[in-house]
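Show me how the following folds:
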Amino acid sequence: MDTKFPELTTERLLLRAATPADADDMLRYLSDPEVMKHTGMELFQTAEDVLDEIRWYRSLVEEGSGIRWGIALKESGKMIGSCGFHNREPKHFRAEIGYELSPEHWGKGIASEALQAVVRYGFSHLQLERIEALIEPENEPSLRLVEKNGFQREGLLRHYEYGRGRFDDLYMYSILKEDIDLADRVG
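Sure thing, here's the model as predicted:
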């Protein structure tokens, strides 16, 4: 992986490293019950909680287990979400993708814009063959997002994760490098 954190740009977005200066913006959405409902995580309460999350993002890169970009609006630089890889298995050329977005930006295509840029980066720079998304069945917006962006549902993983005092079922979705290559050739 590059030693300098790679920035990705899209039409409306700058995907960049999250910094402590982003903590207030991040706390706004990471403390929102609607944003956190399907993450398996507790609501963030303080700026220190967010700083721990930023440290985790940094550790992903340092350990080679993933990379997480902050999603910032190009026009304002304001952090409105994040998207990236974790549970990366270089030996098997796969990683899991995750994301969240501030509610005032839902339904505007921003999540798709960020997801597409991150997926392409994974295939072209991380040499991934497979990208997985694990999604709670009740998280219909996330299911629509990945399906719209070429991920295929592979099955239901029953009681796959434990969080917030309960076991969660998760759908396993994936997209393969050849799925993107084929879309590029056809499109």
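
Could you use CA atoms for every contact and neighbour count after this?
Noted.

three-state assignment of residue 162?
Of the three states, residue 162 takes strand according to DSSP: H, G, I helix; E, B strand; the rest coil.

Which secondary structure element is home to the residue lying closest to it once chain neighbours are set aside?
Spatial nearest neighbour of residue 162, chain neighbours left out: residue 168 (6.1 Å); criterion: C-alpha to C-alpha, 6 or more residues apart in numbering. If you go by DSSP states H and E, residue 168 is part of strand 166-176.

and what of residue 25?
Short version, using DSSP H and E: residue 25 is in helix 23-30.

Now do the host helix or strand of residue 71 against helix 23-30, angle only.
Taking DSSP H and E as the criterion, residue 71 maps to strand 67-73. Interaxial angle, strand 67-73 versus helix 23-30 (axes from the mean of the first three to the mean of the last three C-alpha atoms, to 10 degrees): 100 degrees.

For the comparison step, fold the sequence that follows:
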Amino acid sequence: MAQPSNPPTPLEWVTVKTTRPKTPYPPMSTRQPIRTQRLILRPYAATDLNDFHLLRIQPEVMKWTSQGKPDPDLQHTEKILANRLPGTDGGEAAYEFAVCWAETGEMIGTAGSHMREGELGWPVIGYMLRSEFWGKGLATELVTALLKAYWALPREEVEIKVERSTVEGSEEEPQPERITAVTLDSNGPSQNVLRKLGFRLAKTWEEEDPKDPGVMELLYGFCLQTPNV
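Model (predicted):
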């Protein structure tokens, strides 16, 4: 892959005043489904287990996750799903949804903001789709809908530490809110989706691969400013 236009540099932190979705997020049980042309984004359900497992045993999907490899068995998947269900700490701590194929209702992926304070300090957005649904424009479709719902959440004023490259102008002034996405340098398709949706590449940096200690991996950090300014 070609070298990034901004070469990797160490992370540099500044403190800014900005806004963020109110803590806690609305309970998952109260989140209304989000419909797109071909998809339904809805709260997780215990009955999603088999479909969730189909997603999490695909090596081509899991290679991009922090786990880095498929789930070893159904019991492992069940434990992960159990912590994302309505009413659980994990389910309420993130703004996430099961992504379903509207035509059949089957769960084909997940999407949401899984961290309020991500690698660059701002909230993070991410998604996973079963590989047989790749190449159909679904990632763009679902992230567009998810962002619309995310920006409509109630806000609160906060003071947080963020990576300097995500800040425009003086960090002494209140900053418009941002959301970020982080990819490995080799994940070109996801980078293309983010650029299409208006995200800009703000930072590249290296970290030790948690799956392979001693090996460094190159990360791309993208950010998008709130449209509500």
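
ok so, going back, counting by contacts, list what the strand holding residue 71 of the first structure packs against.
strand 13-16, helix 47-63, strand 79-89 (3 or more C-alpha pairs under 8 Å, 6 or more residues apart in numbering; DSSP states H and E).

again, only using 10 Å
Applying 3 or more C-alpha pairs under 10 Å, 6 or more residues apart in numbering; DSSP states H and E, one finds that strand 67-73 of the first structure contacts strand 8-9, strand 13-16, helix 47-63, strand 79-89, strand 94-101, helix 110-125.

In the second structure, what stretch matches that strand?
Counting by TM-score structural alignment, strand 67-73 of the first structure lines up with residues 95-101 of the second structure.

check the fit of the matching stretch onto the first structure and give the mean distance.
Compared with the first structure after the fit, stretch 95-101 of the second structure shows a mean deviation of 0.9 Å (mean C-alpha distance after the TM-score superposition for the first structure).

Pull the distance from that stretch to the chain's centre.
12 Å (C-alpha atoms, centre = their mean, to the nearest Å).

do the same with stretch 73-81 of the second structure
From the chain centre to the centre of stretch 73-81 of the second structure is a distance of 21 Å (C-alpha atoms, centre = their mean).

what's the matching range in the first structure for that stretch?
The aligned range for stretch 73-81 of the second structure is 46-54, by TM-score structural alignment.

Of all the residues in the matching stretch, which ones are buried?
47, 49, 50, 51, 53, 54 (16 or more other C-alpha atoms under 10 Å).

One more: stretch 212-221 of the second structure?
Result for stretch 212-221 of the second structure [16+ other C-alpha under 10 Å]: buried residues 218, 219, 220, 221.

wait, what's in contact with the first one?
When the contact criterion is C-alpha atoms under 10 Å, 6 or more residues apart in numbering, the partners of residue 218 of the second structure are 7, 8, 183, 184, 185, 186, 204, 205, 206, 207, 208, 209.

Put together CSV for those, with neighbour count on each row.
Shown next, in CSV, are the contacts of residue 218 of the second structure (neighbours: other C-alpha atoms under 10 Å):
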residue, neighbour count
7, 10
8, 15
183, 20
184, 17
185, 18
186, 15
204, 23
205, 17
206, 16
207, 12
208, 12
209, 14
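
which of those residues map to contacts in the first structure?
Of the contacts of residue 218 of the second structure, the ones still in contact in the first structure (both residues aligned by TM-score structural alignment, their matches' C-alpha atoms under 10 Å) are 183, 184, 185, 186, 204, 205, 206, 207, 208, 209.

Save the buried residues of stretch 46-54 of the first structure as JSON lines, and put in distance to residue 7 of the first structure too.
Below are those laid out as JSON lines (distance: C-alpha to C-alpha, whole Å):
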{"residue": "47", "distance to residue 7 of the first structure": "24"}
{"residue": "49", "distance to residue 7 of the first structure": "24"}
{"residue": "50", "distance to residue 7 of the first structure": "21"}
{"residue": "51", "distance to residue 7 of the first structure": "20"}
{"residue": "53", "distance to residue 7 of the first structure": "19"}
{"residue": "54", "distance to residue 7 of the first structure": "16"}
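
Relative to residue 103 of the first structure, which of these is nearest.
Nearest to residue 103 of the first structure, judged by C-alpha to C-alpha, of those is residue 50 at 17.6 Å.

contacting residues for that closest one?
Applying C-alpha under 10 Å, 6+ apart, the residues contacting residue 50 of the first structure are 19, 20, 22, 23, 24, 25, 26, 27, 30, 31, 44, 56.

Any figure for the gap between the residue nearest the centre of the second structure and residue 109 of the second structure?
Computing the C-alpha centroid of the second structure and ranking residues by C-alpha atoms, centre = their mean puts residue 126 first, at 1.9 Å. Between residue 126 of the second structure and residue 109 of the second structure the distance is 11 Å, computed by C-alpha to C-alpha, to the nearest Å.

buried ones in the helix holding residue 25 of the first structure?
Those would be 23, 25, 26, 27, 28, 29, 30, for helix 23-30 of the first structure by 16+ other C-alpha under 10 Å.
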